[in-house]
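Enquirer: Predicted model follows, preceded by the sequence.
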Amino acid sequence: MAVEVVMPKLGMSMKEGTVSVWNKQAGDPVKKGELIASINSEKIEMELESPADGTILDIVVPEGEGVPPGTVICYIGEANESISKIEKNIETAQTEVAATATKLKEPQPSVQTAAKEKIKISPVARKMAEAANLDIRTIQGTGPGGRITKEDVQKAIANSSSVESPSSKEQKPTETFTHNIEPTKKVPVAGIRKIIAERMQGSLQNSAQLTLNMKADVTDLIALQKQITETAQIHYETKLTVTDFVARAVVLSLQQHKEMNSAYINDQIHLFDSIHLGMAVALDKGLVVPVIRNAENQSLIQLAQNIKSLAKRARQGQLSQEEMKGSTFTISNLGAYGIEHFTPILNPPEAGILGVGATYDTPVYIGDKLERRTILPLSLTFDHRVLDGAPAAAFLRTLKQYLEEPFTVLL
């Protein structure tokens, strides 16, 4: 008998999951425990393993489509096994549940709603049609009894996309340039990429962002780091990095400049005593920001341990949604890529984000003497609705002082 593979629930608050990639196609053989797909919900992504040996009989949910947890996304069974009866029973049950829920919410449905419910259509097909703004009454069903299937909706979407009115062409001037260029590949914006796109666009549209740049001389800091690295490794099993020192210096600076540890919410400036430090982590498919809570109560070693632990779990896809919410200030480090100054985008609704660049050596006059010094570029983006340039610059100056007098970070 065919085995149902369902959309897993990746978190308590998960309402919808998306199949980002299918590693197998219908007709492919699979072994129990073999990776068959990648699943994501907001910023959580995981790889889905086959629950049994067999053959992929049918893929119900295509790549890029979101469905509620518990929804059947594919079937695995014996080669040439029929699943039409199983699928029909499941979809009928889902339709009945959906109809019952609608009746409970709307005791007196309108004539239009009643007519819509009489149309035979699978839940997946209905969801696809609604997402594409298609009138299901105009779609010809090819399933049993004239039932509309997901293939019917896909065909209707393709047909509607090929018909374009003159007015729509005027609204999309970029198509004049690209309509004769055949793309190598079309990648749907979904999962983590979609969440990042929406948040970053919203961040720029809904805040007044300004970036200040400054350079800190971290020659002494790096010397201190090298001196205590072995001790930290022996006693705490932790390797201290420049990022750890920067994180600690940021926390100390935020305690002195509380207006930077704030958020603009509903036309109010929310100031926070607790510092929940977000540390941006780059993944293959996007960027996540795990949060170190109450960072003001943590020593340099504790911060370093938490930074490394969260980064490791982020790369392994083991973070919960709660561990990526509630930050009050964020640090983004592109030094590993050789970038010096850059313009980080605010992580809404935070008032500030610090960009850390790559260190470089340069000759600097110390008094009348020219010395080789190591410089760390810093880029602070802040919300001008929350604070002005002078207090933002004061925060950056305080941060510079902590980094250039690294022993103060240890006190």
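Expert: That came through, no problem.
Enquirer: Please make it C-alpha for all contacts and neighbour counts, starting now.
Expert: Noted.
Enquirer: quick one: which helix or strand includes residue 74?
Expert: strand 72-77 (DSSP states H and E).
Enquirer: Does that strand pack against any helices or strands, and if so which?
Expert: Packed against strand 72-77, as judged by 3 or more CA pairs under 8 Å, 6 or more residues apart in numbering; DSSP states H and E, are the following elements: strand 3-6, strand 54-59.
Enquirer: The stretch 1-150 of the chain: strands as residue ranges?
Expert: With DSSP state E, counting those that start in this stretch, the ranges of strands along the stretch 1-150 of the chain come out as 3-6, 17-22, 29-30, 35-41, 44-49, 54-59, 66-67, 72-77.
Enquirer: Use this one as the comparison:
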Amino acid sequence: MAVEVVMPKLGMAMKEGTVSIWNKGVGDPVEKGEPIASVSSEKIEIDVESPAEGTVLKIAVPEGEGVPPGTVICYIGLPGEEVAAALAVEEDQKPEVENATSVNEQTEPITSVRTARNRVKISPVARKIAEAANLTIENIKGTGPGGRITKEDVEAAIKNSASPQAEEKKETFETHVKPLEETQQIPVSGIRKVIARRMYDSLQKTAQLTINMKADVTDLMALQKQIAQTVQNHYDQKLTVTDFIARAVVLSLQKHGEMNSAYLDDKIHLFKSVHLGMAVALEKGLVVPVIRDADKCSLIDLSRNIKTIAQKARQAQLNLEEMQGSTFTISNLGSYGVEHFTPVLNPPETGILGVGAVYDTPTYIGENLERRSILPLSLTFDHRVLDGAPAAAFLQTVKQYLEEPITMLL
């Protein structure tokens, strides 16, 4: 009996997952545990592995289509079951074909073409270009992984077409895209598409407000240098400003529990533990790995965990557990020279702290003018959960910890 492969649930708030790419086509053999597709959701893109050895009988969800978790995306079975699966597909399509035409002879060719197309591995962008140029995709040789037809393959097929009819089609196609000749078109897919949709939804479905504050971290910088050698000798660890900021945020969230929350199903969920998300910029986009139970970590433990998850993120070694369940997020753009910015909420969280670059400026301390190191902070919060005053109180507490860093060691 055919085995169903379903869209996995990748997070508590996940409502839809998207098939980014199929690695296998209908009729292809698969081994148990072999990646057959990539699916993406709110925070992550992962490979879906085959639950059994067999053959891909049917692909139920095409690339680029989003479906709820638990939806069957394909069927795996024995090679002998393929005929039954094909007949089932044909029966499903038959009423549609009969309604579309009164000529019975056309039913079989249309079904055959559709079935053949399902077996051709081609990227969505390549398919669109091929259709616009009136090319038959079955005649195009794919050079991508597993014989997949790429955009470059289609463009090469258009260029190498020698017949007058093909040249006419080519001219029509080039005329069609001529206004865009000087642009570079980058398909939005995979994690970039997930981020785009997620950030758009965040701004559309939450009441976001950002407040700014500056913390004097002169004493913190001095403390960091003072204990650097001791920390290195005893823990083989280097404490960074980011580590202290994370510690200050965790301690502040314990004092201001309303910020350590999520807005779900018209209810505010207050979390007892702090699961800290740390935004990490990658070549393909932004990911937010999570340090679970950060409130139970010492400063040294927190520092070690931050470095570990950042390294795993850059090496694409994060597992699903490390990518979901955050209750508050920190986004640091200081290394890029950015001061204040407006971070966008990571739904369904209530708050996200944007951290800018430390800069030196002359500041009056009493009657004396001194050189001080200033750290810009930007807090975006969901106004549906709390108002400006409690949000400002939280940010003020973060500021106090950073300006009195010794309190984070006690």
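Expert: Sure, I can see it. Computed from a predicted model, the values in this text were never measured in an experiment.
Enquirer: can you list the strands of the stretch 1-150 of the first structure in JSON lines and add distance to residue 151 of the first structure and mean neighbour count?
Expert: What follows is the strands of the stretch 1-150 of the first structure, written out as JSON lines (distance: least, CA to CA, whole Å; neighbours: other CA atoms under 10 Å):
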{"stretch": "strand 3-6", "distance to residue 151 of the first structure": "20", "mean neighbour count": "18"}
{"stretch": "strand 17-22", "distance to residue 151 of the first structure": "18", "mean neighbour count": "22"}
{"stretch": "strand 29-30", "distance to residue 151 of the first structure": "23", "mean neighbour count": "18"}
{"stretch": "strand 35-41", "distance to residue 151 of the first structure": "21", "mean neighbour count": "21"}
{"stretch": "strand 44-49", "distance to residue 151 of the first structure": "24", "mean neighbour count": "19"}
{"stretch": "strand 54-59", "distance to residue 151 of the first structure": "12", "mean neighbour count": "21"}
{"stretch": "strand 66-67", "distance to residue 151 of the first structure": "16", "mean neighbour count": "22"}
{"stretch": "strand 72-77", "distance to residue 151 of the first structure": "15", "mean neighbour count": "22"}
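Enquirer: Now do the strands in the stretch 101-250 of the second structure.
Expert: Secondary structure of the stretch 101-250 of the second structure (DSSP E, counting those that start in this stretch): strands at 208-216.
Enquirer: Then the stretch 251-400 of the first structure?
Expert: Per DSSP E, counting those that start in this stretch, the stretch 251-400 of the first structure carries strands over the ranges 262-265, 268-271, 277-279, 281-283, 286-288, 291-292, 329-333, 352-356, 360-366, 369-383.
Enquirer: where do the helices sit along the second structure?
Expert: With helices called from DSSP state H, the second structure shows them at 82-100, 107-119, 124-132, 151-160, 164-177, 190-205, 218-235, 241-255, 299-314, 388-403.
Enquirer: Tell me which of the ones you listed approaches residue 18 of the second structure most closely.
Expert: Proximity to residue 18 of the second structure (CA to CA) singles out helix 190-205 among these, at 8.6 Å.
Enquirer: How about residue 214 of the second structure: what's its closest non-neighbour residue?
Expert: The shortest distance from residue 214 of the second structure to any non-neighbouring residue, by CA to CA, 6 or more residues apart in numbering, is to residue 376 (4.6 Å).
Enquirer: Contact partners for the one you found?
Expert: With contact taken as CA atoms under 8 Å, 6 or more residues apart in numbering, residue 376 of the second structure is in contact with 212-215, 339-340, 355-358.
Enquirer: Narrow these to the ones also in contact in the first structure, please.
Expert: On the basis of both residues aligned by TM-score structural alignment, their matches' CA atoms under 8 Å, what survives of the contacts of residue 376 of the second structure in the first structure is 212-215, 339-340, 355-358.
Enquirer: List just the nearest of the residues you listed to residue 346 of the second structure.
Expert: Among those, residue 355 lies closest to residue 346 of the second structure (CA to CA), at 15.3 Å.
Enquirer: Could you check how far that closest one is from residue 310 of the second structure?
Expert: Distance check for residue 355 of the second structure against residue 310 of the second structure: by CA to CA, to the nearest Å, it reads 17 Å.
Enquirer: If you count surrounding residues, which of those two has more?
Expert: A direct count of neighbours by other CA atoms under 10 Å for residue 355 of the second structure and residue 310 places residue 355 higher, at 25 against 22.
Enquirer: Excluding sequence neighbours, find me the nearest residue to that one.
Expert: Excluding its sequence neighbours, the residue lying closest to residue 355 of the second structure (CA to CA, 6+ apart) is residue 332, at 4.5 Å.
Enquirer: That neighbour contacts residue 356, correct?
Expert: Yes. Using CA atoms under 8 Å, residue 332 of the second structure is in contact with residue 356, at 6.3 Å.
Enquirer: contacting residues for residue 136 of the first structure?
Expert: Residue 136 of the first structure makes contacts with 116, 119, 126, 129, as judged by CA under 8 Å, 6+ apart.
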